[in-house]
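K.L.:
next come a sequence and a model predicted from it.
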Amino acid sequence: MFYYQRPKLGVAAVAPMILFEAFIPSARQMFWKRQRFPIADAHYAMGFALLAELTGDRGYYDRAVHFLEMLEEARCPGYQLYGWGYPFDWVTRTGIMSNGTPLITTTPYAYEAFSYVYRIDGNRRWLDVMASTAEHAARDFPDRVLGSNIAAVGYNPFDHNGCVVNASAYRAFLLLTAAGQLGRPDYREIAERNLNFVLDSQQPDGSWFYAMDGVRNFVDHFHTCFVLKALAKIEQSTRHAGCGEAIERGVEYYVQNLFDERGLPRPFSRAPRLTVYKQELYDYAECINLGALLRGRFKELDERVNATLADLFARWQKPDGSFRSRRLLLGWDNVPMHRWAQAQLFRGLCFMQFTLQEVKGIEPDPAARTKQNPGGRWAEERSPAMAAQRL
């Protein structure tokens, strides 16, 4: 908080860490320990579930289940319902979010992960977690009412001043999806208010500020992707009338302003401060995730995604299979980090492969419909409603 409360002294205090981050990225191990991240486990679970559906390989399914079990263990303690956050104290402009505080920007990914595996095996165990997670998102995160049918959701259960756009987009997606999958129409009204906030927050040029607080009005790459992904998923699963135009305007801004002259992702179109890097893996990962969702719909977006994929494999992947984390002002940050963004990229690449198979009209391996697993059958016991949806 010192950094935000007394900016000049705060900059001096964090300068050594920024220096290390810019020139000696591996030095971050001096400041913190290695640990798991629920958001990373969720992305790995989704990626392996997609591979299981694509190939019928039982090993991929088992890996997906492993990551779900890790998520079950990592749920935030002290809450009746399932939710996930960060395994460290997160210092923000508005206060400190303690280790184990559920976050609306993490919890929806866990919901998706459980739904992906449930789509394969129909195991009631995963459905129960999904139901608990959705109820937690509906019940425990406070809304900030901004109009007759507009509300922004708080980042966590203690945040009553919600104004971060992607947070409301995440909750709207989770609850609108759960309304259909779980037969809970009461979730729809809550989600609609958050969705209206997201749609109302779109700027005339098609962009979204990070937050509508008059302070954090920067526009960056991966947060823009978060908002567009949520709108695309809502549109696909509910055919919501308000999403189409917002997506079209948002994609137009995105392709024109958040890529460089080579058609590769750049971090900001409107930066909040000086940055010590040129490009980062998170932007590449979310570009691919968004591109897979909207594949074939926007020609310019497809071209940007294709360029991103080509550059990713040409310059970012290392001989051991991992990916560089950032292109710095001088050289590279070669330290792979699950959270930032090996996991998101893994899921994105698996999702892109899955999407390309569907675009070509190639069905996933039929063997995936007959193999046995501890929870039942791979597909014979799938819920018809779940099987019909591609999240």
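P.N.:
Nice, I can see it. Quick caveat, the model's predicted, so the values are computed rather than measured.

K.L.:
could you use CA atoms for every contact and neighbour count after this?
P.N.:
Will do.

K.L.:
my guess is R270 meets V219, correct?
P.N.:
Yes: between R270 and V219 there is a contact at 5.0 Å, judged by C-alpha atoms under 8 Å.

K.L.:
which one's more surrounded, the two?
P.N.:
A side-by-side neighbour count of R270 and V219, using other C-alpha atoms under 10 Å, places V219 first with 22 against 14.

K.L.:
OK, contacts around the more buried one?
P.N.:
Shown in contact with V219 (C-alpha atoms under 8 Å, 6 or more residues apart in numbering): S207, W208, F209, Y210, F268, S269, R270, A271.

K.L.:
give me that answer again for 10 Å
P.N.:
Residues near V219 by C-alpha atoms under 10 Å, 6 or more residues apart in numbering: 207-211, 254, 257-258, 267-272.

K.L.:
from the residues you listed, which land in helices?
P.N.:
Among the contacts of V219, the ones falling in helices (DSSP state H) are Y254, N257.

K.L.:
which among the contacts of V219 end up buried?
P.N.:
Buried by 16 or more other C-alpha atoms under 10 Å: S207, W208, F209, Y210, A211, Y254, N257, L258, P267, F268, S269, out of the contacts of V219.

K.L.:
host element of N161?
P.N.:
Assigned by DSSP states H and E, N161 belongs to neither a helix nor a strand.

K.L.:
would you map the helices across the stretch 201-350 of the chain?
P.N.:
Assigned by DSSP state H, counting those that start in this stretch, the stretch 201-350 of the chain shows helices spanning 221-238, 243-257, 281-293, 299-311, 343-359.

K.L.:
of these, which is nearest F323?
P.N.:
Proximity to F323 (C-alpha to C-alpha) singles out helix 281-293 among these, at 7.8 Å.

K.L.:
and the angle for that closest one with helix 221-238?
P.N.:
20 degrees (axes from the mean of the first three to the mean of the last three C-alpha atoms, to 10 degrees).

K.L.:
in stretch 156-169, what counts as buried?
P.N.:
Neighbour count says stretch 156-169 has 156-157, 159-169 buried, by 16+ other C-alpha under 10 Å.

K.L.:
cool, stretch 46-64 as well?
P.N.:
46-54, 56-58, 60-64.

K.L.:
and if you look at stretch 21-29?
P.N.:
For stretch 21-29, a neighbour-count test (16+ other C-alpha under 10 Å) marks E21, A22, F23, P25 as buried.

K.L.:
from R339, how far off is the last one?
P.N.:
With distances taken as C-alpha to C-alpha, to the nearest Å, P25 is found 15 Å from R339.

K.L.:
next one: the first one
P.N.:
With distances taken as C-alpha to C-alpha, E21 is found 16 Å from R339.

K.L.:
and the comparison structure, right after this:
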Amino acid sequence: MAVDRECILKCCQTNDLSCYDPYDIWMTDLGIQVKSLFNKNKYLGILPAAALTLFDHFLNNNTRLGYKRREYPTARAMAALTLLNLYKIEHKESYIQVAKLHLDWLLENTCKGYAGLCWGLGFKWAAGEGLDYNENTPFSTHTPYALEAIHTYVQITKDTSYIRHIKSIFDFYENDIKVLYENDTEMATSYGPSKDRLVTNSVSYTMYAYAIFLGYFPDKEDAIKEKIGKLYNFIQKRQRSDGSWLYSPDDEDSFIDCFHSCFVLKNIDKTHQIVPLREAERTTNMGYDYLKLHFYASKDGLFKRFSLSNKPSIIKYDLYDNAEFLHLAVLLRDLDFAKKLAASIDLKFCKGDAIYSVIDMFNFRKNKNTLRWAKMPYLYALSTFHLFQE
């Protein structure tokens, strides 16, 4: 494997993780306006959206004119998690020290004005019709990466001074994340700190966050376990008969893609390792089999983007999909397949010291060394693979 531990360390052992991003064009003022127009009216927005996509992909992908390098909380959290994985293998104190630098960056760069520590994208995001998030908006899908990194750091180092940060994140989930749906047996929570939208993977992230909280609040054990159970029941009952989940289960125009499906399955598995969930293995096996059957292109040895799409795309393969499936395969102990997939990713997405985020329909690699999406998820998956092979 060309991307070895030395390559992983070179990326993660630095205190500057600023980078360009595949979403750069949509962070510009014009990009935000066009995305908002598309979200309101696809027919009016399709041509300007296509024009910006083609400009970004074919004309500005290398030069990045008008874009700026940014730091991303999830990249920092995954860099810390990657180093902590490697520490478990090699026990080098320097890995802990740099991981701590990443955690301290996260603590300095939390979203402001909320009940507890929390993180989001760090840029404006036109997510849907009438749903524009600002750069200070935290999300239930992003915060768990920082939570897991701090939790893992505490477990390894026994540094109890960081426990207060975990308890602060708990306050965010308890006070800022909203309940969108609840009955006697099920619960679904919001994506961000408002009653915004129902998204399957965000419910799974909230479930996993509460599984981590369980070890820090013995006095709240029964209430937390009840919440985890209700969140899981919601997810499980929205799984379709073929093993898939819609991104948004109550949206007629929703989609099924690879990496969001992997998020759901990973969160179920990781939660199940802490709190036994009813029929968790059956649920994850159904979802895993669906992904292999409907996303895996054996000819190229890679996973494609969608099994059900709601908009056109020029992307053939995305590193994010493949990195997340690699991570999922490792967690589910499908190590022979993980090794095969890792070799395909290395061959198709990597060239020299560059790791590209996408392969387009013309088989061109694009988006060089973009950490958030998806070099860092890939390195994190590889470090987990190395850990499970020991």
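P.N.:
Thanks, I have the structure now. Everything numeric in this text was worked out from a predicted model, so none of it was measured.

K.L.:
taking the buried residues of stretch 21-29 of the first structure one by one, which sit in strands?
P.N.:
Of those, none are assigned to strands by DSSP state E.

K.L.:
those residues into JSON lines, with extra columns for distance to M70 of the first structure?
P.N.:
Shown next, in JSON lines, are the buried residues of stretch 21-29 of the first structure (distance: C-alpha to C-alpha, whole Å):
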{"residue": "E21", "distance to M70 of the first structure": "30"}
{"residue": "A22", "distance to M70 of the first structure": "33"}
{"residue": "F23", "distance to M70 of the first structure": "34"}
{"residue": "P25", "distance to M70 of the first structure": "28"}
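
K.L.:
what's the match for H57 of the second structure in the first structure?
P.N.:
H57 of the second structure maps onto A22 in the first structure when the alignment is built from TM-score structural alignment.

K.L.:
show me the contacts for that match.
P.N.:
Here A22 of the first structure is in contact with P16, T275, V276, Y277, R326, R327, L328, L329, L330, G331, W332, D333 (criterion: C-alpha under 10 Å, 6+ apart).

K.L.:
ok, so of those, who is nearest S132 of the first structure?
P.N.:
R326 (36.6 Å).

K.L.:
look up the closest residue to that closest one, ignoring the ones flanking it.
P.N.:
Nearest residue to R326 of the first structure, sequence neighbours excluded (C-alpha to C-alpha, 6 or more residues apart in numbering): E280, at 4.2 Å.

K.L.:
same check, this time on G250 of the first structure
P.N.:
G206 (4.6 Å).

K.L.:
which position in the first structure pairs with E281 of the second structure?
P.N.:
Checking TM-score structural alignment: E281 of the second structure goes with G244.

K.L.:
verify the stated contact: that match with A232.
P.N.:
Yes: using C-alpha atoms under 10 Å, G244 of the first structure is in contact with A232, at 8.1 Å.

K.L.:
which one of these two has more residues nearby?
P.N.:
A232 (23 against 16).

K.L.:
now rank the contacts of A22 of the first structure by neighbours and give me the top one.
P.N.:
With neighbours taken as other C-alpha under 10 Å, the top of the contacts of A22 of the first structure is R326, carrying 25 neighbours.

K.L.:
counterpart of it in the second structure?
P.N.:
Per TM-score structural alignment, R326 of the first structure is aligned with V358.

K.L.:
tell me who's in contact with that match.
P.N.:
Here V358 of the second structure is in contact with 22, 314-321, 348-349, 364-368, 373-374 (criterion: C-alpha under 10 Å, 6+ apart).

K.L.:
and with 6 Å instead?
P.N.:
Neighbouring residues of V358 of the second structure by C-alpha atoms under 6 Å, 6 or more residues apart in numbering: Y317, D318, L319, R365, K366.

K.L.:
and if you look at R216 of the first structure?
P.N.:
By C-alpha under 6 Å, 6+ apart, the neighbours of R216 of the first structure are Y210.

K.L.:
can you lay out the contacts of V219 of the first structure as JSON lines showing distance to L199 of the first structure?
P.N.:
Conversion of those to JSON lines gives the following (distance: C-alpha to C-alpha, whole Å):
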{"residue": "S207", "distance to L199 of the first structure": "11"}
{"residue": "W208", "distance to L199 of the first structure": "9"}
{"residue": "F209", "distance to L199 of the first structure": "12"}
{"residue": "Y210", "distance to L199 of the first structure": "13"}
{"residue": "A211", "distance to L199 of the first structure": "13"}
{"residue": "Y254", "distance to L199 of the first structure": "16"}
{"residue": "N257", "distance to L199 of the first structure": "20"}
{"residue": "L258", "distance to L199 of the first structure": "20"}
{"residue": "P267", "distance to L199 of the first structure": "23"}
{"residue": "F268", "distance to L199 of the first structure": "21"}
{"residue": "S269", "distance to L199 of the first structure": "20"}
{"residue": "R270", "distance to L199 of the first structure": "20"}
{"residue": "A271", "distance to L199 of the first structure": "22"}
{"residue": "P272", "distance to L199 of the first structure": "23"}
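
K.L.:
now, which of the contacts of V219 of the first structure sits nearest N194 of the first structure?
P.N.:
Taking C-alpha to C-alpha as the measure, N194 of the first structure lies nearest A211 of these, at 13.6 Å.

K.L.:
that closest one contacts V164, doesn't it?
P.N.:
Yes: between A211 of the first structure and V164 there is a contact under C-alpha atoms under 6 Å: 4.1 Å.

K.L.:
what's the local residue count around N194 of the first structure?
P.N.:
Neighbours around N194 of the first structure, by other C-alpha under 10 Å: 28.

K.L.:
what do we get in the first structure for V179 of the second structure?
P.N.:
Match for V179 of the second structure (TM-score structural alignment): D143.

K.L.:
how about S201 of the first structure, what's its match in the second structure?
P.N.:
S201 of the first structure maps onto R238 in the second structure, by TM-score structural alignment.

K.L.:
quick one: contacts for its match?
P.N.:
Per C-alpha under 6 Å, 6+ apart, neighbours of R238 of the second structure: none.

K.L.:
what do you get for the one 5 residues further on?
P.N.:
Applying C-alpha under 6 Å, 6+ apart, we find G243 of the second structure in contact with M286, G287, Y290.
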